[in-house]
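Novice: need a 3D model of the following:
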Amino acid sequence: MRSFIVFRTLLILILSILSEGAFFPTQAFSNDSNIAAEIRSLLEGNETQISVAGNPSPIHSRSTLLTFYFERAFLPGWSEALQPTCKARELLYLIRQAGFDGLVPEDYHLESLNTLFDKDMEGKSLAERELALLDILLSDAFLTYAHHLYKGKVHPEHLNGIWDIQTKQTEPSVLGRLNRALSGNHVKEELHSLRPKLLVYERMRLSMKKYHGMEKAYEDKNWIPLSIEESLKVTQRNEHVPHIREKLIFWKDLESYPVIAEQRDFYDSTMAEGVKKFQLRNGLQPDGILGRATIEALNQRPRQLMDKLAVNMERLRWLPDTTLQEFILVNIANYSLDLIRERDTLLHSKVIVGKSYRKTPVFNATMSYLVFSPTWTLPPTILKNDALPAIRKNINYLAQKNMKVIDHSGQEINPNSVDWQQMNGDNFPYLIRQSPGPQNSLGLVKFMFPNKYSVYIHDTPSRELFYREDRALSSGCIRIEKPFELAQLLLKDQPLWSDERIRSAMNGKKEQIVRLDRKIPVIILYLTFWTDSNHRENIRRDIYDRDIELLKLLRTPLIASVVGDKN
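Specialist: As a prediction, the model looks like this:
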């Protein structure tokens, strides 16, 4: 093993000399050669981790570090004249700030680095081996932190559920960035440039800092979790009203106002406005009624919201760095759809998404056509689990739902000729298709973006469901509250499609396919926290219970060689 490493060292060293982009320090201090020997000894050894004051630190990018130090003849990059450089101290500061990106500073050797820097701050000289350790730890921390900022710490494929939005295809050379950071004074710039380019990400960092500052103040309040037996409405009295009022003021959903002693437990209209504001931020019906969901949201602590922020900042790091002029964004956890063009929201609509056991997947695709007055061919899952059991109980179910039985050539089959008691999803030889009309489960129009999940956006006859707070009610597809308005905007550039013609096509007796004059990206996301352009924090319930799993992986310490030596 050691002979192979020595051979590889020699080979890479020769190649680096011959290569045009090889990097060598222009100056070397007298002690640097001794430190270089220590660095080489540490990296060429068999250990997967190095120890500082008895604290083992796993090396995450060992192979990449070997390449980096080979190209600089193993000379240190983070110390001069036996002292850490200003760039070293800057990187330490950035590591300590990693929590504001929802990351874990300890993943970047914080404890070991603190030990070494504390010794230096106490005026004690670091030994050459300690300086070698410091150099390796800082370089490894830079590479690991850079990777996490650019692509995230957790890969989506390690999670339950479907996340099928293509991640960033190419990763910038972090070795190049490390060399530039060390050759100039650009440590902060090189790292920060790897964060997502989305404006919402920077706003979420500010929210993280805000909650971090609020955490101590919240703990000092010694608040206990609230609970009420019955919903509380305006003009009612309850012993918890003073506590609720305090929390609303703490979260800045309510400004402090004078309340006389006799009215402290009285739920007044001023306080109700603060409740509505809080409910709106938390995706709840802003009715001013203090029910179970509102009280549960009020019981959240800053630390819990920081965890929620961390999870969603990680999800943003998974997204590709692309700027879209026009796209449709569906946020599953927010039950919402937005049509965005040149950063302006042209349409905001409520949606209904998949039930907890028929979850809407996270993915992206391209919308290319609409279908007015659609028919609906029942998919296998719904056929097996819903339709066939209903037909076995009552064959009139088909007529009531305006459904026909057809064979695979499209010929209609008399339902009385089928032995329904023997039919299940595996042996049923036909298809069941629902005709266009007001009862059609797809409503009056569907919006098609072909994908392997057979998920699309469509109208629904069950309009009353949009008034519910919990709208995880579909079999996976996305039902939209404003189908006409969406069709109107998508066809705006096609003069033949007037409002009157759109309405007529939606109420036709036959399907009508209309191709769009452009392809529109559709992005289906799952975000339970984001900070909007007004710097208002929006908090949503984790309807598919995905936050806890991702948070656990984010908080799990890294092991050696997990970052990947591809850089």
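Novice: when you work out contacts or count neighbours from here on, use the C-alpha atoms and nothing else.
Specialist: OK.
Novice: SS state for residue 90?
Specialist: Here residue 90 takes the helix state, with states given by DSSP: H, G, I helix; E, B strand; the rest coil.
Novice: okay but it is in contact with residue 188, surely?
Specialist: Yes. Between residue 90 and residue 188 a contact is recorded at 7.4 Å, counting by CA atoms under 8 Å.
Novice: one more, please, to line up against the first structure:
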Amino acid sequence: MAVCAAVLGYTTLATPVLLATPALFLATPVFAQVTAFKQAVAEAASDDKDIASFYQSNGYTPIWTGASDEDRARRGELLRAIEGAGAHGLPAAQYDADGLLAMLAAARTPRDRGLAEVEMTRVFLNYARDIQTGVLVPSRIDRLIVRDVDYRDRSSYLTGLSGEKPAKYFRSLPPRSLEYNALLKEKMLMEALLQRGGWGPVVPSGKLEPGNQGNAVILLRNRLIAMEYMERSSTVTYDAEITEAVRTFQEAHGLNPDGVVGAATLDQINISVEKRLQSVMVALERERWFNTDRGKRHILVNIPDFTAKVIDDGKITFQTRSVVGAASDDRPTPEFSDVMEFMVVNPSWYVPRSIVTKEYLPALQRNRNAVSHILVTDRNGRTVNRGAVNFNSYSARTFPFSMRQPPSNTNALGLVKFMFPNKYNIYLHDTPSKSLFAKDVRAFSHGCVRLADPFDFAYVLLAKQTDDPEGTFKRALNSGQESRINLVDPVPVHLIYRTAVTNARGHTEYRADVYGRDARIWDALAKAGVVLNGVQG
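Specialist: Model prediction:
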């Protein structure tokens, strides 16, 4: 929809009379028109304290419907912005550009203009907050999306707009990150692909590997060609070219690149363009929630990617595989940000109360010598003699003891844990269960994040504060005693959840929605009015 030039033009809104015969108000004193406008603004803004306060402070001066070039520029930029809201994955219908234009075109009295003035302000504030910090409230979608969104004071949008060139101000509202811009480009690509019909027929279930022949191999070949993982080919055999294309596909989707189409690879190959586009739309919303300074150096844990990365000046300087919380019960890893302050070498594992009461107490009630590698302790941390305790006399609510595993090579936390103290009791740590890092899907923990290369991770962190990071760490390790090493410069830690993410080459990669969170976010976005462009009706 093109912005209506008649409404935006100086000839219609340059006077207090909008789209009306000028003679109609020649007999009406100017002060009466001004008073009618102010009264209309005050009345229309009365149910919104931020809008009411703004107009009270500026003497009820219009910022949209006045006669000045600045007013004309502001209303023009607002209408252009809400017309293009769908390109950002926003619910464009909520801003109702057509309705706003119609309201402006029908304004024939100072009162009409005052009502239009406030309505434009309402629309602006809704749009500004949506595009800057998201349409949805994260915790309302999933209780473990506990990210603190950096919501701006609504009045700051109005003062900011009034003191800035309108075009520049509107350009400043969306996230400025490279990731957001890359996702916008991917959205356009996916929409165009969706309009063309997608990637063609899916590949039937069943394992496919080098040497296979038949219709399933042909469908696999065609889908890989459509996805641009291999050049056009007429092969009917799972040959070296298809094998290499499958490996490339697997690498781009966080899977083990073995060149064999197993269940996990097949699931990802058969996901439709429409579902991928939904992932991009959700990622845009998540990027708006995360529209804040992440730190010159920071740690980024992408839960469905099963990785932990150290980012310095926007570049990945270290990366390791991770294991995250299992998808069942209360074990998924939450999403939030905090600051890593120290590491503990040779840590004790203080067993969380939920594990003590749900898992270990029932085992102790069956056999007092169960989980014998873990100590039962009193409130002062002293070891309790199991033989003196009748475990069956306690319930999960009344059990008065704690449990602790002393430092060792078999400690559940391994030999080091990295602490960013938080109310969710989540941290990064080593693990003796190294075999899990070879799996495609690595969701097995009770919520904390296990690292495949914890020592190297420690060296990277310590390199900023010592010339001998490995020596510093190993001296603490070789002591065999639990010890703490503070980080001189604490490092922000961000636990995020992205199933669509841009790699270092600028290409979008996709991951499985391991907790189903993105599906719930998409459902909420759709209910809010976000639509997929390119869907064929």
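Novice: per the alignment, name the residue of the second structure opposite residue 432 of the first structure.
Specialist: Counting by TM-score structural alignment, residue 432 of the first structure corresponds to residue 403 in the second structure.
Novice: quick check, its match in a strand?
Specialist: Yes. Using three-state DSSP, the assignment for residue 403 of the second structure is a strand.
Novice: so how far is residue 190 of the second structure from it?
Specialist: Applying CA to CA, to the nearest Å, the value for residue 403 of the second structure to residue 190 of the second structure is 52 Å.
Novice: please apply the same query to residue 202 of the second structure.
Specialist: In terms of CA to CA, residue 202 of the second structure sits 17 Å off from residue 190 of the second structure.
Novice: you'd agree residue 509 of the second structure is in a strand?
Specialist: Yes. Counting by three-state DSSP, residue 509 of the second structure is located in a strand.
Novice: that one and residue 253 touch, don't they?
Specialist: Yes. Between residue 509 of the second structure and residue 253 there is a contact under CA under 8 Å: 5.9 Å.
Novice: those two - which one has more neighbours?
Specialist: residue 253 (22 against 18; other CA atoms under 10 Å).
Novice: sorry, back to before: got the contact list for the match of residue 432 of the first structure?
Specialist: The neighbours of residue 403 of the second structure, taking CA atoms under 8 Å, 6 or more residues apart in numbering as the test, are 350-351, 356, 374-377.
Novice: next: residue 174 of the second structure.
Specialist: Contact analysis of residue 174 of the second structure by CA under 8 Å, 6+ apart lists 131-132, 288.
Novice: contacts for stretch 438-448 of the second structure?
Specialist: Applying CA under 8 Å, 6+ apart, the contact partners of stretch 438-448 of the second structure are 254-256, 264, 306, 322-327, 330-334, 425-429, 436, 514.
Novice: do that again at 7 Å, thanks
Specialist: Residues outside stretch 438-448 of the second structure that contact it (CA atoms under 7 Å, 6 or more residues apart in numbering) are 255-256, 306, 323-327, 331-333, 426-428, 436.
Novice: inside helices: which ones of those residues?
Specialist: Within these, no residue falls in helices by DSSP state H.
Novice: so which of these comes closest to residue 460 of the second structure?
Specialist: Proximity of these to residue 460 of the second structure (CA to CA) peaks at residue 428, which lies at 14.4 Å.
Novice: okay, now the alignment partner in the first structure of that closest one: neighbour count?
Specialist: Matched to the first structure by TM-score structural alignment, residue 428 of the second structure sits across from residue 457. A count of nearby residues for residue 457 of the first structure, using other CA under 10 Å, gives 24.
Novice: matching residues in the second structure for stretch 324-340 of the first structure?
Specialist: Under TM-score structural alignment, the counterpart of stretch 324-340 of the first structure in the second structure spans residues 295-311.
Novice: buried ones in that stretch?
Specialist: For stretch 295-311 of the second structure, a neighbour-count test (16 or more other CA atoms under 10 Å) marks 297-311 as buried.
Novice: quick check: the farthest pair among those?
Specialist: Farthest-apart pair in these is 297 and 304; separation 21.9 Å (CA to CA).
Novice: just to revisit the earlier point, nearest spatial neighbour of the match of residue 428 of the second structure, chain-adjacent residues omitted?
Specialist: Nearest non-adjacent residue to residue 457 of the first structure, counting by CA to CA, 6 or more residues apart in numbering: residue 478, 4.6 Å away.
Novice: aligned to the one you found, what sits in the second structure?
Specialist: Residue 478 of the first structure maps onto residue 449 in the second structure, by TM-score structural alignment.
Novice: check contacts around that match.
Specialist: Residue 449 of the second structure touches 322-324, 427-429, counting by CA under 7 Å, 6+ apart.
Novice: among the residues you listed, which lie within strands?
Specialist: Counting by DSSP state E, the part of the contacts of residue 449 of the second structure found in strands is 322-324, 428-429.
Novice: would you tell me which strand is longest in the second structure?
Specialist: Identified as the longest strand of the second structure according to DSSP E is strand 483-496.
Novice: and the next helix or strand past that strand?
Specialist: strand 500-502 (DSSP states H and E).
Novice: ranges for the strands of the second structure?
Specialist: In the second structure, the strands defined using DSSP E lie at 297-302, 307-312, 315-325, 336-345, 349-350, 375-377, 402-405, 416-419, 428-429, 443-445, 449-451, 483-496, 500-502, 508-510.
Novice: can I get the ones you listed in CSV with distance to residue 171 of the second structure?
Specialist: CSV is the format used below for the strands of the second structure (distance: least, CA to CA, whole Å):
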stretch, distance to residue 171 of the second structure
strand 297-302, 27
strand 307-312, 27
strand 315-325, 25
strand 336-345, 27
strand 349-350, 50
strand 375-377, 59
strand 402-405, 54
strand 416-419, 38
strand 428-429, 38
strand 443-445, 40
strand 449-451, 38
strand 483-496, 26
strand 500-502, 22
strand 508-510, 24
